[in-house]
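Visitor: No letters, just coordinates:
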């Protein structure tokens, strides 16, 4: 397993994160357990922010909170001076509970409800990214009703596909997200937004996918967007003061992944923006980006206890752990690939090819199909790296399994930031049914 951030191996042969022995974390907090390396989160955040500053660029780096949204995570993000991207009333509520500065909150989503938009207006957030005509008209109505000005971006789909998993592509023309550039929908949206008395159109937003390694996709998408910006300048005298390139920057899950550093990602985007503004004789807009996975992904490690094993000669060796698709559905959903190690036996020779299975009652509940480990035994601690994004966020109570605790580690200190659920928590909202069937009808 590749050692990310502050991960290391101590003299006992145990995996450590943030200076904390993971076997001791398991003794104290149980398993499954999400462990976050806070120093690595800060390092990644500064990589994005400092690179913009080095180039003298006016910019906002907004953490895409859908990757991992808890009060503690948003507090760390705020400490690093980032903005915040939320996509639901629940994420916005979490941000407000974390006392996140509302002027740095951006609200995304393809089907925001009236109640969510009213919540955003009451909080006086910094920007709403408008996704469709229904939302545009609804927001126009609400801002007029409350006589409240709201800065907006229009999300557009440039028709460019990033080279990634088909289920997480969002920038192509056939997408539920955004106003289409090709059909003229985006142009009509600009016209309506400029006519709305309380909407302040700052610019446009596009997002072309996730887990992107080939930065060429950003260049191709920006080319199409800038062509439209020129058209809107000439037709409406509209000058985009903000251009949001979205996120989707990839991270390393396995040796197959070769991601660009935060600094390289930012420098490429700056280069693209300067190139097209120069070609079209435009003023360089403020650049916004939205890293989510790139901040949280490789900062997270999930710890499990090994339980049963099943050895099928000449077929497969199964090793089961005390979690599974209920705390990490990405393998089942995306065929995601991960690396793993036995956290309590890091120095031992890896001799056995195994498949790591979860405990959910599903054949497809697999965490890793092939990984080489020291021969696993019951009570070993299995660590799966790079689980910081979209694991806790997508966790469920399938099979009525409690969701794991979340621990932040930094500078040889550990702190629980999400308590482990209990069986009592799982049935908290259940109500008993009072039968209406008479005894003689049974």
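Guide: Thanks, I have the structure now. Bear in mind the structure is a predicted one, so any value in this text is a computation, not a measurement. Residues are numbered from 1 along each chain as shown.
Visitor: alpha carbons only for contacts and neighbour counts from here, please
Guide: Will do.
Visitor: Scan the chain for its longest helix.
Guide: Longest helix in the chain, counting residues (DSSP state H): helix 216-236.
Visitor: Show me what counts as buried in that one.
Guide: Neighbour-count burial for helix 216-236 flags 217-226, 228-230, 232 (criterion: 16 or more other C-alpha atoms under 10 Å).
Visitor: tell me the helices in this protein, going along the chain?
Guide: 22-29, 38-54, 71-79, 89-97, 114-123, 133-146, 185-195, 216-236, 262-280, 293-296, 330-334, 423-426.
Visitor: The third one: which residues count as buried?
Guide: Pointing back at helix 71-79 there. Buried residues in helix 71-79, counted by 16+ other C-alpha under 10 Å: 71-78.
Visitor: ok, second structure coming up, stack it against the first:
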């Protein structure tokens, strides 16, 4: 290696090291001693790179003579991905992890200590819960449970279970619960109800009831939380007699009604199609949280009870938490369009946070609203500003098609508005995969 390159590497700053490495990757790959390669990977893994292509290329091509050094590099590569989970593809994380396991097995399984494996699995599981890749998440979590000396924290296990639940991978949630129960790691009622609530949400009466019995067998006394979980599962299952018996027992024990119980009650009202009861329960609830309000609104809209839903929207829209929630915002905008309430739509839309106003889904509501009131010029100008602000948007074709159907098809082909709108539509439609707005 030339002295010039050597000193370039040694003296490289955080800003210049990626560039030096990228330009000289072939030389580094073939001439740098193994220990020095590992040293540079260690340095590079801590740098927030925008372009990590050189790092990945050199790592993948490296032909180390010593498995220990190669494993260290894969360990660092995995750590690097975990620090940059938003840009790292799951496929690259999977490749790095699989190669680490293979190398560890080929070296007798004693390459890393328990602490190092602990750190690795905590990083990987955290990243994969954020990525939402439950297939790889399931494999990595199972491996972590089998590896001796690795202890995953309860907080991270809950994140893993929540990721499985969000992906409707209930079999994995059940397996996690059974493993935790058999290992006697469920020590409190809250430990049990964390899992039982998920079974209850799916209306699985047998699993929920058996879970309560498991808790009792573990010597944990059932309190309001356990009763509320049973209320929820009977509500979701639409079991009228069991729900009413459980509710009566809940009242007799003197437990206070909280949001969890009100939510169960609303689920029950929906299951028996009693929307008067639903409205009565919602009105009785003192703390109308965003989540509870959205549950009621969605149920009412599914039942085409738009008048009742619109009344709730109007009475709660001034709540700052509501106005910051995208799902509530979309419900409000859709209902105001349904009721042809131009003033309410404009007032609410203009009061939104700038980021929400620029959101693609929210903007599409505004685009359709303007078209419905034949404000075509305003719609075209709003669409032009939208494209200037967002040079790359996933599914740009969807917004372009709304523009065409709602605005362009309603205009005369000879008009100036039509020409401008059609020009914008063509640009967005043709460059949807890598959209670039040309002024």
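Guide: Arrived safely. Being a predicted model, the structure only gives us computed values, none of them experimental.
Visitor: Give me the TM-score for this pair.
Guide: The TM-score (TM-score structural alignment, normalised by the length of the second structure) is 0.28; 193 aligned residues with a C-alpha RMSD of 6.7 Å.
Visitor: just to revisit the earlier point, tell me the one among the buried residues of helix 216-236 of the first structure nearest to residue 263 of the first structure.
Guide: Nearest to residue 263 of the first structure among the buried residues of helix 216-236 of the first structure, counting by C-alpha to C-alpha, is residue 218 at 15.3 Å.
Visitor: so that closest one sits right up against residue 269, yeah?
Guide: Yes - at 7.3 Å, residue 218 of the first structure counts as touching residue 269 under the criterion of C-alpha atoms under 8 Å.
Visitor: secondary structure class for residue 226 of the second structure?
Guide: helix (DSSP: H, G, I helix; E, B strand; the rest coil).
Visitor: Report the separation between it and residue 155 of the second structure.
Guide: Relative to residue 155 of the second structure, residue 226 of the second structure is positioned 21 Å away (C-alpha to C-alpha, to the nearest Å).
Visitor: again with residue 327 of the second structure
Guide: 27 Å.
Visitor: cool, residue 356 of the second structure as well?
Guide: Counting by C-alpha to C-alpha, the gap from residue 356 of the second structure to residue 155 of the second structure is 31 Å.
Visitor: Could you check which of those two has the larger neighbour count?
Guide: residue 356 (17 against 9; other C-alpha atoms under 10 Å).
Visitor: what comes up buried for whichever helix or strand that one is part of?
Guide: In this structure, residue 356 of the second structure sits in helix 354-358 according to DSSP states H and E. If you call a residue buried by 16+ other C-alpha under 10 Å, then helix 354-358 of the second structure has these buried ones: 356-358.
Visitor: Kindly present the residues you listed as a markdown table, with separate columns for distance to residue 141 of the second structure.
Guide: Formatted as a markdown table, these follow (distance: C-alpha to C-alpha, whole Å):
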| residue | distance to residue 141 of the second structure |
| --- | --- |
| 356 | 36 |
| 357 | 39 |
| 358 | 38 |
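Visitor: my read: residue 74 of the first structure touches residue 95, true?
Guide: Yes - if you go by C-alpha under 8 Å, residue 74 of the first structure and residue 95 touch, sitting 6.6 Å apart.
Visitor: returning to that earlier point: could you list the residues in contact with the helix holding residue 356 of the second structure?
Guide: Helix 354-358 of the second structure is touched from outside by 324, 326, 349-350, 362-363, 386, with contacts defined as C-alpha atoms under 8 Å, 6 or more residues apart in numbering.
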